[in-house]
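Asks: Requesting a structural model of the entry that follows:
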Amino acid sequence: MQSLYLATTFAAAVACLLTSLLVFARRKSGERSRIILACIVMFSVLNYITRFYALCHGEQPELVISVPMLLLAIFMVISYIMYPIEVISPGYLNIWRVVKLYSPCIILAVVYNICNLIGIKFLPYHSLLEMFPYFTKFDVWFRFMLVFFVFTPVFLIFTVPYTRRYNNTDRAWMIKYTICFIINTIAYIIVLISDQIIIKTLYYYVSAGCSIYIAYMELFERLIKHPVSTYDDVTDINNEVPEYVTTNEKQNPLCERIVLHMKQTSDYRDPDISLNSMAISLFTNRTTLSKALREMGYTNFNIYINSLRIEDFINRVKDEKSENYQDVFYNVGFRSRSTALRNFKQYTGKTPSEYFVEQ
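Replies: This is a model prediction of the structure:
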């Protein structure tokens, strides 16, 4: 039975490794869901390889009911929540939201390390059943609390903010993903209840199978589509559909994310904004971002940012009926009056005075 357990661990590692590489290879420009899923499956590979290495060298792998393994399980469960968030609401995740998502795991890890520093002993147990008679002890009920946290994140999938701008999934996909997630989590809970080697062997089949099926749904069932309705949410500062919303943009979801990001954040008003900082905000890279901007009709980053600033300048002057052009130029992000005037004339063909006299 030990040989079967060892072979199953190795097979699960290889299957998940190939799955992760395939999903990553099939990633699409401006679409992060497949990258996130590939990374999640790779975490499983690292876990399997670590246990396989220990078994091959006659060492005892970390007990599944130990606090470090339970914290790792919570980390994995939260990671599996990130993927549907990106599917259901592309572009919703940013650094701050990711930190908030992982905050329970971080807090529990900090508590565990503090307990170790002050001398609290976490005795080795092999299963939840073995721990149950000692439930009143701190190290036992702390682990029971961690087990509770392993299961609860599954219900977060249906609280993910949905955006109608994308048609990348439907409720049927959400239900199938949730069922798969629940099956995997229940299988893990069964492993925690019983330490029998046959149970652990079967768990690897279930866990690897769930990962492969999720990847299958991503690659062959959940086809990445694009908006079929009008661009209600992709409007410029004048609340009009931008002229650069063309067929090419429909084929690249990053273009829409750029427009929506600028509309929501007005980052163009930051005089220090750069291609690098914008790429980080959109979780992409310089090359991909530059390509998306060219698809939108802008030859480079500066032309795009300055066009947004000029549009904002025009609207502000009209709304505020201000003739103090210099202050407004600074407010929309220009560093100097001469640069602003040069860009305004390139954009409108007139000076501000000539432009607003004719309005």
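Asks: rest of the way, CA atoms for contacts and neighbours
Replies: Noted.
Asks: For the helix or strand hosting V41, name the packing helices and strands.
Replies: Applying DSSP states H and E as the criterion places V41 in helix 33-56. Packing partners of helix 33-56 (3 or more CA pairs under 8 Å, 6 or more residues apart in numbering; DSSP states H and E): helix 2-25, helix 67-88.
Asks: what's the helix or strand where Y188 lies in contact with?
Replies: For Y188, the host element (DSSP H and E) is helix 171-193. When contacts are defined by CA atoms under 8 Å, 6 or more residues apart in numbering, helix 171-193 is touched by residues 64-65, 84, 126-129, 147, 150-151, 154, 157, 199-200, 203, 206-207, 210, 214, 222.
Asks: One more, so I can put them side by side:
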Amino acid sequence: MHNIYLATIFAGALICLLASLLLFSRRKDGERSRTILSCIVLFSVFNYITRFINLINGEVPQLIVSVPMLVLAIFMVISYIMYPIEVISPGWLNFRRILKLYSPCLFILVTYKISLWANVEYKSYNTLLDMFPLAGDFDVLFRFILALLVFMPILFIFFIPYTRRYNNTDYVWIRKYVFTLSLNTLAYILVLTFEDPIVRTLYYYVSVGCSLYIVYMELFVRLIRKPVVAETVLQKEKEPSTPCTESFSKVKNTILIDRLNAYMENTFAWRDPDLSLNTLAQALCSNRTTLNQAIHDNGYESYTAYINHLRIKDFLNQIKSKQPVNFQEAFFDVGYRSRATALRNFRLITGMTPSEYFQKEQL
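Replies: Here you go, the predicted model:
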């Protein structure tokens, strides 16, 4: 049984390594989510390899339910929800938000260190079942709470702000992902509960299978619709063989505005809350100075004013077609992250609040 367990870990590490490399090699076909998922799967490889090396060196695979091990499990589950966050709301993750996501792990470790400083003794237990008779002790209760917290990050997926700008996923995909991640987490809890070589071996099959299924969904199931510049507009330049960095520098502002408007109509790029002048200029093979001047010549005070006009126009169309549930959801759908910012720009453009505007429309 030991040799089967050893071979299972090695095979799991090899399969996950290949899956991680495949994701990374095809990262340009998708979005940043593929790079994130590739790193997460690669981190699993390191865990497998570490355990495999320990087994090769003669270590007997005993399961010790410790606080660091449970914190590592919470860390891995949080890592696995970073991927659907990037899928559902592209661009929402940044360094500050990533730190916030991992802050519970830091808080738990600080609490653990304080308890050690307070001379709390953490006895060694192989399984959760061994801990039940002493559930009233702090060290046992603390670990039970951490075991329950392993499932909590999964629920966060249902509260991720949903961005429709790419139509790159749907609630069916979300439910499948949540089910797969929950199955993997449940298998891990079962390993913590029962000290059995068969259960430990089966866990690796389940874990690797769940990882491969997630990779499969990313590569072959999930729809990714990237913003694309309309080819018909690019053909207006009549210089297909000239590099864009050279040809577009001489294009008149009127032509650039035509291309900008066509790009916006085809991609709904204003719905991206992280859209910037630099990003837009790069997509149009222009530069920020030329594009900003073209926007100004087209009657807008600035790039920001242009984007806000598009967002407010989109907001009005969505409300009139009764697509969103309320104003706040519609404001988010068109690219605003802050309700206060959206209301301020709406009043600036229309001269009234949304309630006043639609009440006037009904008169």
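Asks: Need the TM-score from the superposition.
Replies: The pair, once superposed, lands on a TM-score of 0.69 when counted by TM-score structural alignment, normalised by the length of the first structure; 276 aligned residues with a CA RMSD of 3.2 Å.
Asks: tally of neighbours for R257 of the first structure?
Replies: Number of residues near R257 of the first structure (other CA atoms under 10 Å) recorded here: 17.
Asks: no wait, S33 of the first structure
Replies: Residues near S33 of the first structure, counting by other CA under 10 Å, number 23.
Asks: Please tell me how far it sits from I303 of the first structure.
Replies: Shown here: S33 of the first structure relative to I303 of the first structure, a distance of 30 Å by CA to CA, to the nearest Å.
Asks: once the two are aligned, what's the mean deviation for the helix holding V41 of the first structure against the second structure?
Replies: The superposed helix 33-56 of the first structure is, by mean CA distance after the TM-score superposition for the first structure, a mean 0.7 Å from where its aligned residues fall in the second structure.
Asks: before we move on, the earlier item: can you say which of the helices and strands packed on helix 33-56 of the first structure is nearest to Y162 of the first structure?
Replies: With CA to CA as the measure, helix 67-88 is the member of those nearest Y162 of the first structure (5.6 Å).
Asks: before we move on, back to that, any idea which of the helices and strands packed on helix 33-56 of the first structure is most buried?
Replies: helix 67-88 (a mean of 21; mean count of other CA atoms under 10 Å).
Asks: Summarise which helices and strands it is packed against.
Replies: For helix 67-88 of the first structure, the elements it packs on are helix 33-56, helix 95-117, helix 138-151, judged by 3+ CA pairs under 8 Å, 6+ apart.
Asks: Counting neighbours, show which residues of stretch 278-286 of the second structure come out buried.
Replies: L280, A281, L284, C285, S286 (16 or more other CA atoms under 10 Å).
Asks: in which helix or strand would I find the first one?
Replies: Secondary-structure element containing L280 of the second structure, defined by DSSP H and E: helix 277-283.
Asks: ok now the helix or strand following that helix, how far from the chain's centre?
Replies: With elements assigned by DSSP H and E, the helix or strand that comes after helix 277-283 of the second structure is helix 288-297. Distance of helix 288-297 of the second structure from its chain centroid, counting by CA atoms, centre = their mean, to the nearest Å, is 33 Å.
Asks: so where is the helix holding Y188 of the first structure in the second structure?
Replies: Under TM-score structural alignment, helix 171-193 of the first structure corresponds to residues 171-193 of the second structure.
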